[in-house]
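> Provide a 3D model corresponding to the input given below.
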Amino acid sequence: MKKIITLTAAALCSFGAFAQSGNTKPIFYSMSFPNAIHHEAEVTMTIPDAPAGKLKVRMSRSSPGRYATHEFGKNIYNVKATDVSGKPLIITQIEGDVYEIAEHPDAVKVSYTLFGNHADGTYVGIDASHAHLNMPAAFMWVLGMDKRPVKFEFNDLDKYGWKVATQLKHEGDNVYSAPDLQYMMDSPTELANVKVSTWDVVNTNGKKQKMAVAVHSDDDQATVDNFTKMVQKVVLEEKAVFGEQPDYDYGSYTFLDDVHPNNFGDGMEHRNSTCIVDRAPKIAGNEGDLLGTFSHEFFHSWNVERIRPKSLEPFNFEHANMSSELWFAEGFTQYYGEMLLVRAGFNSVDDYTFTMAGLINSVLANPAPAKYPPTQMSRDAVFVDAGVAVDATNYTNMFTSYYVYGGATALALDLRLRSEFKLTLDDYMRQVWLAYGKTGKPYTIPDLQNTLAKLTNAKFAKSFFDDYIYGVKKNDYTELLAKAGFIMQKAMPDKGWMGRVSARPANGGLLIIGSTASNSPLYKAGLDGDDVIMKIDGKEAKETSALADAVKDKKPGDKVVINYHNRLGDHEANVVLEESPAYQVITFEKAGKELSQQQKDFRAAWLSSKVK
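You can find the predicted model right below:
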């Protein structure tokens, strides 16, 4: 979720130098690609002025923008250590991702082979077309030397026709630098034949900033240029929310975008850039689908990259990073990322009704939000944020994503500020930015509450945080949306519903995959994961369509007889159907109702462009 770019002789911007402490010699990485076609790179790390005693080097286990662990050490091998003349040193693997050199001279070289075949915002993807590098997944580092400056040399660029796109400082030729470990790890790098489109933004303080979109895809330059114009509109709408853009390092910000159908879709914010990986054939024809990630990730250049929760400062690369604030950091960003596409004119108001319904259903139609507050869902990110586990979980009943939980909370707060105080969520975000983002002071949840209290009053702020942040109370979305001329109603009124269930044909019936939801009739009737549904109302259930067919003509209160099998034998359950808890949102106009002038004004003030 962040980043900037430099490109050969035609660099996009001139880079200033970070201040470096004393005359400390930088740690130097050299990266080559003799076997890129088989997804391998060769990396050598040179460590000058190595301190006496045991020297420990390691791979990271976590990555900025991610909150779970990812065990990057599994993809390096052939680890060796030598002195600068090439004399071998004894290096011992003392943990899965930690190596130790007990005896060594002042200067040490550590080399290894890196494998990467998973292009997304977290891992590494290498082939003859590019090297897509998330730094924690690519480079070992020295324990205790996190303040050392760092330099990189990327080799074989001419061999593959690659350019370098990164927020690392361009030192000349193929050498780049970072002031310390934290900045290095926050600087994803794309080595590829990227196409670049740039424009300038004059910030509120009068400073000109260079903005760029750098794309590795099968599109032509005209397509990239046209898409960049769309991104420009989003950038201006987001700038309008905060009243200014951040003061980007080196005066530049770059969207890095890698587009290919074999990618693993992702977006990851970084301080002066964002790493976006799209699983699509190309940009052309998919602009609308791709733009949402750009909108979300760019909002992070304020919220997360500079408005930083104290719980993530500093980021620890050795284990999962837990935060109770992700409902705000990611959830409020989720809300703005989608809503601003309406302000920018890319999505219609009718389009946005589906987004609002999704946010609302995440907290009203799922079991977890009735029991757990958004703070708990935020802490669970250490398990669910692309975390790796092989055993079954009960997330169906105990987890709702902090993205949508926080997004629904932001939606409600925005509408309440507008209706109760003649203020907006933009006003609130601007105050948080001035107090914590622009000053660089990490925040806590009480800080967010205090900022809301200053904007509104202490009673409202305390009630909102007690009820909706620390508690599980839900806002009255029906009343709030009506003020803007929207109707919230049941998505399937008076229709029988047995619950959402994932199943597949197996063992002569339908195998239920995963837990059934605790608010569903299936759960209440005693069915759960690994049960095999054999018959529904006496008819064999061999295709998943049997589940929908069984309820299509039924009403709430009707019964469905399910015969199922598990390790205890054969069973029969009477499933009493209910009405689905899901809601839909539609405009007054679509319902044939006339908007009042007050509703028109409310909606326009909320969803119209704020770019002057």
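> Every contact and neighbour count from this point should use C-alpha atoms.
Fine.
> What helix or strand is residue 112 located in?
strand 108-115 (DSSP states H and E).
> Can you give the contact residues for that strand?
In this structure, residues lying in contact with strand 108-115 by C-alpha atoms under 8 Å, 6 or more residues apart in numbering are 39-48, 50, 75-84, 124, 126, 138.
> among the residues you listed, which are in helices?
residue 138 (DSSP state H).
> So which of the contacts of strand 108-115 are in strands?
Judged by DSSP state E, the subset of these located in strands is 40-47, 76-82, 126.
> Pull the contacting residues for residue 611.
Here residue 611 is in contact with 236, 237, 240 (C-alpha under 8 Å, 6+ apart).
> didn't residue 328 look like it was pressed against residue 406?
Yes: if you go by C-alpha atoms under 8 Å, residue 328 and residue 406 touch, sitting 6.0 Å apart.
> Compare those two and say which is more crowded by neighbours.
Neighbours per residue, other C-alpha atoms under 10 Å: of residue 328 and residue 406, the larger number sits with residue 406, 32 against 27.
> Quick check: buried residues in whatever helix or strand that one lives in?
Using DSSP H and E, residue 406 sits within helix 402-420. Residues 402-418 are the ones in helix 402-420 that count as buried (16 or more other C-alpha atoms under 10 Å).
> From the chain's centroid, how far away is that helix?
Distance of helix 402-420 from the chain centroid (C-alpha atoms, centre = their mean, to the nearest Å) equals 19 Å.
> Tell me which other helices or strands it touches.
In terms of contacts (3 or more C-alpha pairs under 8 Å, 6 or more residues apart in numbering; DSSP states H and E), helix 402-420 is packed against helix 326, helix 333-343, helix 349-364, helix 374-379, helix 425-432, helix 477-482.
> between the second one and helix 402-420, how many degrees?
Read that as helix 333-343. 60 degrees (axes from the mean of the first three to the mean of the last three C-alpha atoms, to 10 degrees).
> now what about helix 333-343, what contacts it?
So helix 333-343 is contacted by 234, 237-238, 292-293, 295-297, 299-300, 303, 347-349, 352, 355, 403-404, 406-408, 410-411, 607-610 (C-alpha under 8 Å, 6+ apart).
> which among those end up buried?
234, 237-238, 292-293, 295-297, 299-300, 303, 349, 352, 355, 403-404, 406-408, 410-411, 607, 609-610.
> returning to that earlier point: out of the helices and strands packed on helix 402-420, which is closest to residue 556?
Proximity to residue 556 (C-alpha to C-alpha) singles out helix 349-364 among the helices and strands packed on helix 402-420, at 18.7 Å.
> can you count the residues close to the nearest residue to residue 88 once chain neighbours are set aside?
Excluding the flanking residues, the one nearest residue 88 by C-alpha to C-alpha, 6 or more residues apart in numbering is residue 82, at 4.2 Å. If you count neighbours by other C-alpha under 10 Å, residue 82 ends up with 20.
> Next: residue 159.
As a burial measure, residue 159 scores 10 neighbours (other C-alpha under 10 Å).
> for comparison, sequence B:
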Amino acid sequence: MLQYTLSFPEPHTHLFHVELELGDPDPAGVMLSLPVWIPGSYLVREFARHIVRLEAEQGGSALPVRKVDKHRWQLMPEADAGSVRIRYQVYAYDLSVRGAYLDQFRAFFNGTSVFLAVLGREQESCRVDIRLPVQCAHWQIATGLRPLAAGGYEAYDYDELIDCPVEIAQFQRLSFKACDVPHEFILSGAVCEDAERLVADVKAICEYQIRFWGAPAPFSSYHFLTMVTADGYGGLEHRNSTALLCSRQDLPQPHETARKQSYRQLLGLISHEYFHTWLVKRIKPMEFVPYDLAQENYTRQLWLFEGVTSYYDDLLLLRSGLITADEYLETLSQTITAVWRNPGSAVQTLEEASLDAWIKYYRQDENSPNSLVSYYTKGALVALCTDLLIRKHSGGTRSLDDVMRALWLHYGQTGLGVPPGAFEQLATQQAGEDLSAFFELALRSSHELPLRELLAEQGIEWQQRQALNQADKGGWLERLPEPRAGLGIKVEAVPEGLKVVQVPSGSAAERAGLAAGDVIMAVENHKVGGESQLQFPSARQGEGMLVHAFRRNQLHCLVVVLQCQPELTIGLRSASGLVFLGMGLSDQMKNQP
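Take a look at the predicted model:
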């Protein structure tokens, strides 16, 4: 067993102190390493850069440590000289779900940030002792690691050790059971005043998903580790827990009679990360079995693992009764709008986006919307199309649900990785019709998906219009806006004027030479102070507008030839109540006379 001891005697310094006791060290040499990325977030993050100091001793004497490369260290222990103790410090001030954080109010870490691996001994069990300083003695600990009767925590191996994040703070702990499995919802940074509603809604999500995949759940307990901040949002899945970041305004309040939009978004995030417990944590792409945490792990299948999850996260809220059919359609409208407005959707394929996640999706710049597609949003739309095609060709007797359960049976329960093309083959089997042409179009081309036609077959009306403003993310309007011309850019207000954030390919602004980072000061010699001043309802397409803008403190005068704003905002509505998606097929059959 490998013994880790973690302490933080001075939390305000943001330094975790870690000690690793290594029994029976190999006199031929010991190699230590820290992962360079964390599963679920596909970017090389170089966690070893936060190690401040590393030293070792054996038998009371210092043992030389040689750094081999960016994330590995080598020791040469003496034979028969006893255990080796490795001590190091980790700087932890990353307020995200991916790294480690420490101050005088809270401690949080993922094992990938703080626990060194002993190469060749990753299969050994690990024990972790966490020592709280006197000033933090009242803090609590929450983690998916197994508590030991004698104190401390245990993991079966290094893989489990780094897949169970730890929250340490004075937090709110909400406990409940879903399908007889203990769950805990941990809130740091704020107290949920309507804890009863939060617990009831999260329990509904968990119970539906456990039954969706088939009981029993593949874990004995589950933790939602939630940090509440002023404006945070995000999540990262783990085998029996998830790390969440949300805003205080997202939490439900006792006086709210309905579920507000921000709370529905939080429930969607919870649903998304919980669904990952099966799809990506246990049903993995073949390229991730096993993970290689020393370098990028390339796969063309992230559209499946993130996109299908993004499809089901809100759909299962609808099936659980937590959102209405109209609310679901509004969310789906916004997903379609996000893909349609993104010029990169016509440039990059989903398989390319999956492969390039390591260098593109997690490293976006001002040109990213013009060059890449989100495997989350477009992947969700591919899942929707697949679901509708299976239902159509099977005469309503099969759905995407059956594909997911087949994936669980063939890959999740066996530990085998999903090979490329397996999802497509299972979908074809469930449809009873060859879907290869659809997948060729959806995954390996950048052509438009047949969404409009498939939704129309289900009685869903499609509205295509101009956006009202930048805040308009999509949805049905009873009254369409009047057509207007404009610059076609995304801006944000700054003291000097309007800063250009994004210039879509082919827009009037791009043709005139405006670029991201430019600060527009005036249009037609009038000072601008708000986004509305870049909208010209009375202007005609082809009319020129004089724009004054600063670029790197140099004033430029440009003439922008206005173009009619593109109709890339989508709205959906249905008079039938979305029964075809609102319930699983088994639910529908229960309700049949």
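> Provide the aligned range in the second structure for the strand holding residue 112 of the first structure.
Taken onto the second structure by TM-score structural alignment, strand 108-115 of the first structure occupies residues 84-91 there.
> for stretch 330-344 of the first structure, same thing?
The aligned range for stretch 330-344 of the first structure is 306-320, by TM-score structural alignment.
> now stretch 468-475 of the first structure, how far from the centre of its chain.
Taking mean C-alpha positions (C-alpha atoms, centre = their mean), stretch 468-475 of the first structure and its chain are 23 Å apart.
> and what of stretch 465-476 of the first structure?
24 Å.
> How about residues contacting it?
363, 364, 369, 370, 371, 372, 373, 374, 375, 409, 412, 449.
> In contact with residue 461 of the first structure, which residues?
Counting by C-alpha under 8 Å, 6+ apart, residue 461 of the first structure touches 449, 450, 452, 453.
> Now, of the residues you listed, which are buried?
The buried subset of the contacts of residue 461 of the first structure (16+ other C-alpha under 10 Å) comprises 449, 450, 452.
> Over in the second structure, tell me which residue corresponds to the second one.
Translated: residue 450 of the first structure. Checking TM-score structural alignment: residue 450 of the first structure goes with residue 425.
> I'd assumed that match was in a strand, is it?
No: Residue 425 of the second structure is assigned helix when assessed by DSSP: H, G, I helix; E, B strand; the rest coil, not a strand.
> Could you check how far it is from residue 359 of the second structure?
29 Å (C-alpha to C-alpha, to the nearest Å).
> Also residue 271 of the second structure?
27 Å.
> How about residue 507 of the second structure?
Using C-alpha to C-alpha, which is the criterion applied here, residue 507 of the second structure is 26 Å from residue 359 of the second structure.
> Those two: which has the busier surroundings?
The neighbour comparison of residue 507 of the second structure against residue 359 (other C-alpha under 10 Å) goes to residue 507, with 21 against 14.
> Find the nearest non-adjacent residue to that one, please.
Residue 507 of the second structure sits nearest to residue 488 (C-alpha to C-alpha, 6+ apart), 5.5 Å away.
> from what I can see the one you found touches residue 502, true?
No: shown here, residue 488 of the second structure and residue 502 do not form a contact pair, counting by C-alpha under 8 Å, at 9.2 Å.
> what's the overlap in contacts for the two?
In contact with both residue 488 of the second structure and residue 502: no residue, using C-alpha under 8 Å, 6+ apart.
> what secondary structure does the counterpart of residue 128 of the second structure in the first structure sit in?
Aligned by TM-score structural alignment, residue 128 of the second structure pairs with residue 152 of the first structure. What three-state DSSP gives for residue 152 of the first structure is strand.
> Please report how far residue 152 of the first structure lies from residue 29 of the first structure.
Taking C-alpha to C-alpha as the measure, residue 152 of the first structure falls 5 Å from residue 29 of the first structure.
> And residue 131 of the first structure, what's its match in the second structure?
For residue 131 of the first structure, the aligned residue in the second structure is residue 107 (criterion: TM-score structural alignment).
> Please read the previous query as pertaining to residue 376 of the first structure.
Using TM-score structural alignment, residue 376 of the first structure lines up with residue 352 in the second structure.
> Against residue 367 of the second structure, how distant is its match?
17 Å.
> Show me which of the two is the more surrounded one.
Using other C-alpha under 10 Å, the more surrounded residue of residue 352 of the second structure and residue 367 is residue 352, with 21 against 16.
> And the next helix or strand past the lengthiest helix in the first structure?
When the first structure is parsed with DSSP H, its longest helix is helix 221-242. For helix 221-242 of the first structure, the following helix or strand on the C-terminal side (DSSP H and E) is strand 252-259.
> any idea which helix or strand comes after that following strand?
Next element after strand 252-259 of the first structure (DSSP H and E): strand 266-270.
> quick one: contacts of that next one?
Here strand 266-270 of the first structure makes contact (C-alpha under 8 Å, 6+ apart) with 1-3, 64-65, 120-122, 186-187, 274-278, 293-294, 297-298, 300-301, 305.
> That one maps to which residues in the second structure?
Mapped onto the second structure using TM-score structural alignment, strand 266-270 of the first structure covers residues 234-238.
> What's the average distance for the helix holding residue 406 of the first structure when superposed on the second structure?
Compared with the second structure after fitting, helix 402-420 of the first structure deviates on average by 1.9 Å (mean C-alpha distance after the TM-score superposition for the first structure).
> how big is the angle separating that helix from helix 425-432?
Using the same axes, to 10 degrees: helix 402-420 of the first structure against helix 425-432 is 110 degrees.
> For helix 402-420 of the first structure, give me every contacting residue.
Applying C-alpha under 8 Å, 6+ apart, the contact partners of helix 402-420 of the first structure are 326-328, 330-335, 356, 358-360, 362-363, 369, 374, 377-378, 423-425, 468, 475, 477, 480-481, 483.
> now swap in stretch 149-158 of the first structure and tell me
20, 24-33, 163, 174-181, 184, 191.
> Would you mind checking those residues for buried ones?
Among the contacts of stretch 149-158 of the first structure, those scoring as buried are 26-33, 163, 174-181, 184, 191 (criterion: 16+ other C-alpha under 10 Å).
> Among these, which are located in helices?
Short answer: these in helices (DSSP H) are 181, 184.
> rewinding a little: angle of the strand holding residue 112 of the first structure against strand 40-47?
160 degrees.
> what's the mean gap between strand 108-115 of the first structure and the aligned bit of the second structure?
Averaged out, strand 108-115 of the first structure is 1.4 Å away (mean C-alpha distance after the TM-score superposition for the first structure).
> ok, residue 46 of the second structure to residue 18 of the second structure distance?
Taking C-alpha to C-alpha, one finds residue 46 of the second structure at 18 Å from residue 18 of the second structure.
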